[in-house]
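Enquirer: Just the structure for this:
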Amino acid sequence: MSNSSAVVLPLVDQAVAPCCPPLTERPLDADEAERAARMFKALGDPVRLRLFSLIASHEGGEACVCDISDVGVSQPTVSHHLKKLKEAGLLTSERRGTWVYYRVAPSVLAAMGKLLTASA
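Expert: Next up is the predicted model:
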């Protein structure tokens, strides 16, 4: 898309990809709506939103799974939710020894903000 106001939103198996203009600029086409819906669906669960927030706000912009596991659900459930966030392209991860470190995928927060911002 050559539109200079295009927003970058995640796709499965891709860190970020061009997607959508601000919602107030023009209606989304079917592909843009699918990409945005994947992201919002992943964040639509309170535990996932909390995990995403814990990672995004963690010092240095990344968090070890050992630092974010206490969200009121079992460790397997935390792993499931982190997997869903990764599949939606919202998180990246890196294994270091026995621990996995998560970080918000590049440009995701800016893209989410721009999608929901009124165009000037």
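Enquirer: switch to C-alpha atoms for all contacts and neighbour counts from now on
Expert: OK.
Enquirer: Which element, helix or strand, includes residue 73?
Expert: Per DSSP states H and E: residue 73 is located in neither a helix nor a strand.
Enquirer: Burial check on it, number of neighbours?
Expert: 10 (other Cα atoms under 10 Å).
Enquirer: Also residue 95?
Expert: If we define neighbours as other Cα under 10 Å, then residue 95 has 10 of them.
Enquirer: just the one 10 residues further on next, same as before
Expert: Taking other Cα under 10 Å as the neighbour definition, residue 105 ends up with a count of 20.
Enquirer: Same check on residue 114?
Expert: For residue 114, using other Cα under 10 Å, the count is 20.
Enquirer: do residue 72 as well
Expert: 9.
Enquirer: do residue 83 as well
Expert: Count around residue 83 with other Cα under 10 Å applied: 17.
Enquirer: Please provide the structure for the following sequence as well, for comparison with the first:
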Amino acid sequence: MSKPRLPLTVTGVCDPGPLVRQPLTAADAEDLAGVFKALSDPVRLRLLSAIAARAGQEACVCDVSDGLEVSQPTISHHLKVLREAGVLTSERRASWVYYRVVPAALRRLSDVLAAEAGLGVTA
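Expert: This is a model prediction of the structure:
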């Protein structure tokens, strides 16, 4: 025969500390998740880095594909994902497409990560 179950008694009360800032809203988290998802691919990170490393944080598509072991259509797909995530913009010049980093988008990610890490953000 099994022992009868005794009701659980709470010996302590959870005492959460005060909020020092507002947590992310559902909408902000959804938006940021899309950007982080776009950046979660190693090829996309390398493409972003290759563009950011250029003067003016801008590069022609022909300049960023060197050293990547993927096809040109795959590179185009990855650049499209980064563009749709708002991390890059693009501009057609004659027969080439130039990509540029969107500093405000990266700053937003940096600010969110700094806040989550408890670091003061300075502007």
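Enquirer: got a list of what the residue nearest in space to the middle of structure 1 touches?
Expert: What sits nearest the mean C-alpha location of structure 1, by Cα atoms, centre = their mean, is residue 90, with 2.2 Å. Residues near residue 90 of structure 1 by Cα atoms under 8 Å, 6 or more residues apart in numbering: 10, 15, 39, 104-105, 108.
Enquirer: what's the counterpart of it in structure 2?
Expert: By TM-score structural alignment, residue 90 of structure 1 lines up with residue 87 in structure 2.
Enquirer: ok, back up a step: would you mind giving the contacts of residue 90 of structure 1 as CSV with distance to residue 80 of structure 1 and secondary structure added?
Expert: As requested, the contacts of residue 90 of structure 1 are exported to CSV (distance: Cα to Cα, whole Å; DSSP: H, G, I helix; E, B strand; the rest coil):
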residue, distance to residue 80 of structure 1, secondary structure
10, 19, strand
15, 19, strand
39, 16, helix
104, 17, strand
105, 18, coil
108, 20, helix
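Enquirer: how about the strands in structure 1?
Expert: 8-11, 14-18, 62-64, 91-96, 99-104 (DSSP state E).
Enquirer: what about the residue mapped onto residue 73 of structure 2 from structure 1, neighbour count?
Expert: In structure 1, residue 73 of structure 2 lines up with residue 76, judged by TM-score structural alignment. By the criterion of other Cα under 10 Å, residue 76 of structure 1 has 10 neighbours.
Enquirer: now residue 76 of structure 1: how far from residue 48 of structure 1?
Expert: Look at residue 76 of structure 1 and residue 48 of structure 1: by Cα to Cα, to the nearest Å, they are 13 Å apart.
Enquirer: and what of residue 75 of structure 1?
Expert: In this view, residue 75 of structure 1 and residue 48 of structure 1 are 13 Å apart by Cα to Cα.
Enquirer: The two: who's more crowded?
Expert: residue 48 (21 against 14).
Enquirer: what about the residue nearest to that one when sequence neighbours are not counted, neighbour count?
Expert: Take residue 48 of structure 1 and drop its neighbours on the chain: the residue closest to it by Cα to Cα, 6 or more residues apart in numbering is residue 81, 5.7 Å away. Residues lying near residue 81 of structure 1 (other Cα under 10 Å) number 20.
Enquirer: Test my guess that residue 81 of structure 1 contacts residue 44.
Expert: No - in this structure, residue 81 of structure 1 is not within contact of residue 44 by Cα atoms under 8 Å, at 11.2 Å.
Enquirer: start to end distance for stretch 109-120 of structure 1?
Expert: The first and final residues of stretch 109-120 of structure 1 sit 20 Å from each other (Cα to Cα).
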